[in-house]
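> Below is the structure, and that's it, no one-letter string:
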């Protein structure tokens, strides 16, 4: 709609490993989103967020790092999780990040950009769909799956090289994320979500 506020999208970089590829994938996807006029993107890199590994009790105050990320997630209308697949699943720091929060995820769509070997991260995505449903988020159907991502480097060392088929997947995923993000934002305004 004309005059509608842009969708606030938080892109979460899930890998915290040394030498990780996640920031490259996230940078590419954020670039695709930036070409649109209907989204503003905030990147939360879990390697930089430094969320504690041990969760607090419900009656304990949240640590400063958790409060800082909480504000960013709460302000979001939608999420994109950029995740590798490790041993047929997603990284442990991502699960910890999901578990630190609850209301921040509710009634908001989540899209996935996954990368890995031949599975393209789809096994990690299948598990993440279950986890996000449990915190009352809305995983969308489309996702970006980067199979054997290391094969997509261009001769000059840039990534991805021209002609990568997953560019179309990114477009469909962003379209669906925008639809669900706007629909759920409007629904939350009309009637606050009750868990």
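Now that the structure is in, tell me what you want to look at. Since the model is a prediction, treat every value here as computed from it, not as a measurement.

> Every contact and neighbour count from this point should use C-alpha atoms.
OK.

> Counting neighbours, which bits of whichever helix or strand residue 29 is part of end up buried?
Element membership of residue 29 [criterion: DSSP states H and E] is helix 22-34. Neighbour counts using 16 or more other CA atoms under 10 Å place 22, 23, 25, 26, 28, 29, 30, 33 of helix 22-34 among the buried residues.

> dropping in the other structure now:
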């Protein structure tokens, strides 16, 4: 079984992200090769003030906030990031969660489910690919972009989204298993 951390990046009031994240969780629940852990950044906020480089976070509250998220990310074999597109980019809370972690991303595959209006969140995904490359993550080419997901997704539109999710998760499974096996044979050089 691959342990998949589903990172829900939206923290706005009235956000649509939980509906999209639960759609992803439903797809993961149908698979026999993956277990899923939903990390919702509203339920698990992280500190926004970073310590001096190389120093631990200052204060017990910051350490407690990180303790609620960091071990879960470290335990993940792979990630699915669920993100909206805000102003042609991804949310600040998601960038904060990414920046608090480094080795947790190393040599792990990352898939994306984005949503938004016309662009379906794809501009946010393109920027996330650049950020995660710096952290030695392996981003999956196939992603799911949901255009206007607040409108009913049914018929051909639902079939297309479900098919895209299956392909994305199949490829995430391949990369997750391959990278996990590679790290057992040879530790990743960071």
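Structure's in. What do you need? Please read these numbers as outputs of a predicted model, since none were measured by experiment.

> on that earlier part again, over which residues of structure 2 does the next helix or strand after the helix holding residue 29 of structure 1 lie when aligned?
Remark: after helix 22-34 of structure 1, the chain's next helix or strand is strand 39-45, criterion DSSP H and E. Under TM-score structural alignment, the counterpart of strand 39-45 of structure 1 in structure 2 spans residues 34-40.

> what's the mean deviation for that stretch versus structure 1?
Comparison of stretch 34-40 of structure 2 with structure 1 after fitting gives an average deviation of 0.3 Å (mean CA distance after the TM-score superposition for structure 1).

> Just list what the longest helix along structure 1 packs against, helices and strands only.
Looking only at structure 1 and at elements set by DSSP state H, the helix with the highest residue count is helix 166-190. Judged by 3 or more CA pairs under 8 Å, 6 or more residues apart in numbering; DSSP states H and E, helix 166-190 of structure 1 is in contact with strand 7-13, helix 22-34, strand 109-116, strand 144-147.

> Which among the ones you listed is found nearest to residue 46 of structure 1?
strand 7-13 (6.0 Å; CA to CA).

> which strands and helices sit next to that closest one?
Counting by 3+ CA pairs under 8 Å, 6+ apart, strand 7-13 of structure 1 packs on helix 22-34, strand 39-45, helix 46-49, strand 78-84, helix 166-190.

> so where is it in structure 2?
Residues 2-8 of structure 2 are where strand 7-13 of structure 1 lands, counting by TM-score structural alignment.

> Have a look at how far, on average, the matching stretch is from structure 1.
Mean deviation for stretch 2-8 of structure 2: 0.3 Å (mean CA distance after the TM-score superposition for structure 1).

> ok, the most centrally placed residue in structure 2 to residue 128 of structure 2 distance?
Against the mean C-alpha coordinate of structure 2, by CA atoms, centre = their mean, the closest residue is residue 81 at 2.1 Å. Going from residue 81 of structure 2 to residue 128 of structure 2 by CA to CA, to the nearest Å gives 9 Å.

> now residue 73 of structure 2
Distance of residue 73 of structure 2 to residue 128 of structure 2, computed by CA to CA: 17 Å.

> Repeat that for residue 44 of structure 2.
On the measure of CA to CA, residue 44 of structure 2 and residue 128 of structure 2 end up 20 Å apart.

> Which one's more surrounded, those two?
Neighbours per residue (other CA atoms under 10 Å) separate residue 44 of structure 2 from residue 128, with residue 128 holding more: 21 against 13.

> what about the closest residue to residue 109 of structure 1 other than its chain neighbours, distance to residue 104 of structure 1?
By the measure of CA to CA, 6 or more residues apart in numbering, the closest residue to residue 109 of structure 1 outside its immediate chain neighbours is residue 138, 4.4 Å from it. Residue 138 of structure 1 is 12 Å from residue 104 of structure 1, where distance means CA to CA.

> again, but for residue 173 of structure 1
Taking CA to CA, one finds residue 173 of structure 1 at 21 Å from residue 104 of structure 1.

> correct me, but the residue nearest to the centre of structure 2 touches residue 113?
Yes: if you go by CA atoms under 8 Å, residue 81 of structure 2 and residue 113 touch, sitting 6.2 Å apart.

> how about residue 62 of structure 2, what does it touch?
Residues in contact with residue 62 of structure 2 (CA atoms under 8 Å, 6 or more residues apart in numbering) are 46, 47.

> can we see that at 7 Å?
residue 47 (CA atoms under 7 Å, 6 or more residues apart in numbering).

> One more: the one 4 residues further on?
Residues touching residue 66 of structure 2, when contacts are defined by CA under 7 Å, 6+ apart, comprise residue 46.

> Surely residue 91 of structure 2 touches residue 8?
No: Residue 91 of structure 2 is not in contact with residue 8 according to CA atoms under 7 Å; the separation is 10.2 Å.

> Who has more neighbours out of these two?
Per other CA under 10 Å, whichever of residue 91 of structure 2 and residue 8 has more neighbours is residue 8, with 25 against 18.
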